[in-house]
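Here is my input, please return the structure:
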Amino acid sequence: MSRSQDPHKTFLPFGNPFRMMKAKGSNLSPKLLDLLNTFEETLSARLNKLKPANKKDVLSFSWMKAAIESLCGIHADIKVLITALELPVCDWDDKWIDVYLDNSVKLLDICIAFTSEISRLKQGRLFLQCALHSLTGASSNKFVSARSSLDGWRKHVGSKNPKLENCFSVMESLARTLDLPKIKNSSKGKVLMRAMYGVKAVTLFVCSAFAAALSGSAKSLSDVQVSETYLWGETFADLQTFVNTEIRNSTNGSFAVLKEIEDVVTGVEKLYPVVRDCVGVGPVGDEELMKCTLDLEKSTEKFADGLNLLGKEVDGFFQVVLTGRDALLCNLRVGGDVFDQMRTNHRLDGQAVR
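Next comes the predicted model:
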């Protein structure tokens, strides 16, 4: 796991992409304005629930799980809005479709990177289980085996995951597309693009925080500037500042970011010298050995449970994105020529969907 202390790096700030909308709801019918308000109020409520009472809870599997659950809900909300707008895909501007398909591929790639890192951490857990199993055995070489397993964990947790490292550039690319196409003659299109901006901004924020927590580096954090003309803008800015500040403070000289990983690392560092001193001479200080072993066993169990739950949420989000993409492509098939054109630009056997 990378622990490099990279210089503070942020994505380019993005303002309100709908500058032509001088006031929210300008030129919108009461029905469209109500749909937009409902979406933005729901988004604000979801963001508000993500701010924990204790800042240290940000860097935990439980917060990350809640953040991904919120993303799934937000992506479901945009589907509800699209249905309510009664704006058939055949009426979508080609630019909207192009942006949506391109962004969905990026999100799938990011999900794959997260899944890869979660799988890698699960592999590291095997070293811990082997060490604990060795210490409960009666073999004369149990301390040698335990020390070897602990060495394996230390090496594994300190290594880098290329897929996770590569997803940082994917998120930068995603950030550059936040400024969506301008809408001139379609009120429904304006509502749709405005809502999609909210989905993209929150998705980018959560994914960047997720990557920073998993990598142990704040270099992937985004600082998206959102206009207060959105009903969710102030809540978003408050949450983003809260979360990013805590992550940056915690990565300053820290070996691990996530609390569950930090607890395991601490347990290993306490147990390792005790096991090392026992090699060749037998147990010295049985009470200390038992205490350190029990502490590591407890932290390893919490670590494993958190990983499993988080992995399921990431898989769920992957399916949400993939389902939405497939639904759009199915609707495009009805358009015949339109689908053929989009299929040329966005191959289904691309880097994420293969």
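
Please make it C-alpha for all contacts and neighbour counts, starting now.
Fine.

measure the nearest residue to Arg46 once chain neighbours are set aside to Val202 for me?
Distances taken as CA to CA, 6 or more residues apart in numbering put Ser70 closest to Arg46, at 6.4 Å, once the chain neighbours are dropped. Separation of Ser70 from Val202 (CA to CA, to the nearest Å): 10 Å.

one more, for comparison:
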Amino acid sequence: MSHPQDPHRPFLPFGNPFRMMLPKGSHLSPKLLDLLNAFEESLAGRLKKLKPANGEDVLSLSWMKSAMESLSGMHADTKVLITALELPVCDWDDKWIDVYLDDSVKLLDICIAFSSEISRLRQGNLFLQSILHNLGSASSNQFVRARSSMDGWRQHVGSKNPRLDKCFSVMDSFAQTLDLPKIKNSSKGKVLMRAMYGVKVVTLFICSIFATAFSGSAKKLMDLEVPETCLWAKAFADLQTFVNTEIRNQFSSGRVTVLKELEGVDKCVENLYPIVVEGVEPVEAGVLKNPPSELEKSAEKFSQGLDLLAKEVDSFFQVVLTGRDALLCNLRVGGNVSDQMRTNLNVEGQAVR
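Presented below is the predicted three-dimensional model:
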């Protein structure tokens, strides 16, 4: 069913992040500028590849898999940049560390929520397999069981995952920290924070799309604005406008679900329902092909799509977790880390695990 939509207002971080990172009159060396430009051009390229060929590809499981794969690549690019900057963790400002650790915790929480929802959807395959099994017999008892499985599928798909509510609150908190800390006396730090800002914006955007798809509501779909000075700004704006517009159009049209493969399964089940419950002939029900065969194909496509997406979400979780663990390890062995920070890091590390 359709959902009432709030007015769409671009999300603007408090202040201008680049006023703090690259204040007027500041200059980067040619080497640092080349590193930053290369990173941002790579980010722009990833965003261009993510733009769907047409509206029907938006929120397909295959597109969502590609989006999550791109996120993993962006975060991996950040690690490469840190190495190229020759900026060891011992030279990081405490504020940069706080930003990184806080963001990583939020991302891990979001990944856990997404994995939970994917797992819940995968459990629905049990109902689909039961439907197909029972439709293989002309027995009236089997038809009764098929109907029960259809009702179970409907109820399962229509239920809500409470972990998604927590995911929304985490993303709201994540959005409020787009305003990055002021960088003083460190050109390398300014490049690092600007790169992390770009990845953070794209990560938040993609996560909001996933949360929208899984929750069945576009209320939390985010419209983010970034400074035009970013080399990836246009690519991001084009992608965001295309995807968000298509998603809102789909919701306003009254579609029950916006996940393409899930919608395909739903249509097959709805076509089969009157045949099983009322004994209606397939032609009368508007089904021109073999309905069980169509359901089997749709169910297989849905199952495979979920499996592939689950792997990508897990891969992204591991990218974030290993990056966080590496930072924690370096800080624990560093001689310039205060006892209080060591205590906080140990507590945070245990909480994530």
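
Got a TM-score for the two of them?
Once superposed, the chains reach a TM-score of 0.92 (TM-score structural alignment, normalised by the length of the second structure), with 346 aligned residues with a CA RMSD of 2.1 Å.

Quick check: the residue nearest to Arg46 of the first structure vs Val199 of the first structure, distance?
To Val199 of the first structure, Ser70 of the first structure is 11 Å away according to CA to CA.

that older thread, now the residue nearest to Arg46 of the first structure: how far from Ala45 of the first structure?
Applying CA to CA to Ser70 of the first structure and Ala45 of the first structure gives a distance of 10 Å.

Please identify which of the two sits among more neighbours.
Ser70 (21 against 13; other CA atoms under 10 Å).

and that one, what pairs with it in the second structure?
Matched by TM-score structural alignment, Ser70 of the first structure corresponds to Ser70 in the second structure.

Tell me how far its match lies from Ile206 of the second structure.
10 Å.

Could you do Arg145 of the second structure as well?
Separation of Arg145 of the second structure from Ile206 of the second structure (CA to CA) stands at 40 Å.

next one: Ser252 of the second structure
21 Å.

Name the residue in those two with the higher neighbour count.
Applying other CA under 10 Å to Ser252 of the second structure and Ile206 shows that Ile206 carries more neighbours, namely 19 against 15.

quick one: secondary structure of the residue nearest to Arg46 of the first structure?
Here Ser70 of the first structure is helix, with the state taken from DSSP: H, G, I helix; E, B strand; the rest coil.

what do you get for Gly25 of the first structure?
Assignment for Gly25 of the first structure (three-state DSSP): coil.

How about the contacts made by it?
Gly25 of the first structure sits next to Leu33 when contact means CA atoms under 8 Å, 6 or more residues apart in numbering.

Give me the distance between it and Lys31 of the first structure.
Plainly put, Gly25 of the first structure is 10 Å away from Lys31 of the first structure if you go by CA to CA.

Thought Gly233 was touching Leu47 of the first structure, still the case?
No: with contact defined as CA atoms under 8 Å, Leu47 of the first structure does not count as touching Gly233 (10.0 Å).

More neighbours: which of these two?
Leu47 (23 against 18).

Now the helix or strand where the more buried one lies on the second structure. Mean distance?
Element membership for Leu47 of the first structure (DSSP states H and E) is helix 30-49. Mean deviation of helix 30-49 of the first structure relative to the second structure after superposition (mean CA distance after the TM-score superposition for the first structure): 0.5 Å.

residues in the second structure matched by that helix, start to end?
Aligning helix 30-49 of the first structure against the second structure (TM-score structural alignment) gives residues 30-49.

in the matching stretch, what counts as buried?
32, 35-37, 39-44, 46-48 (16 or more other CA atoms under 10 Å).

can you redo the residues you listed as CSV with distance to Arg332 of the second structure?
Output for the buried residues of stretch 30-49 of the second structure, formatted as CSV (distance: CA to CA, whole Å):
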residue, distance to Arg332 of the second structure
Leu32, 29
Leu35, 29
Leu36, 29
Asn37, 32
Phe39, 29
Glu40, 31
Glu41, 34
Ser42, 32
Leu43, 32
Ala44, 35
Arg46, 34
Leu47, 36
Lys48, 39
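
Among these, which one lies nearest to Leu259 of the second structure?
Taking CA to CA as the measure, Leu259 of the second structure sits nearest to Leu47 out of the buried residues of stretch 30-49 of the second structure, at 21.0 Å.

separation between the closest one and Arg353 of the second structure?
Taken as CA to CA, the span from Leu47 of the second structure to Arg353 of the second structure is 32 Å.
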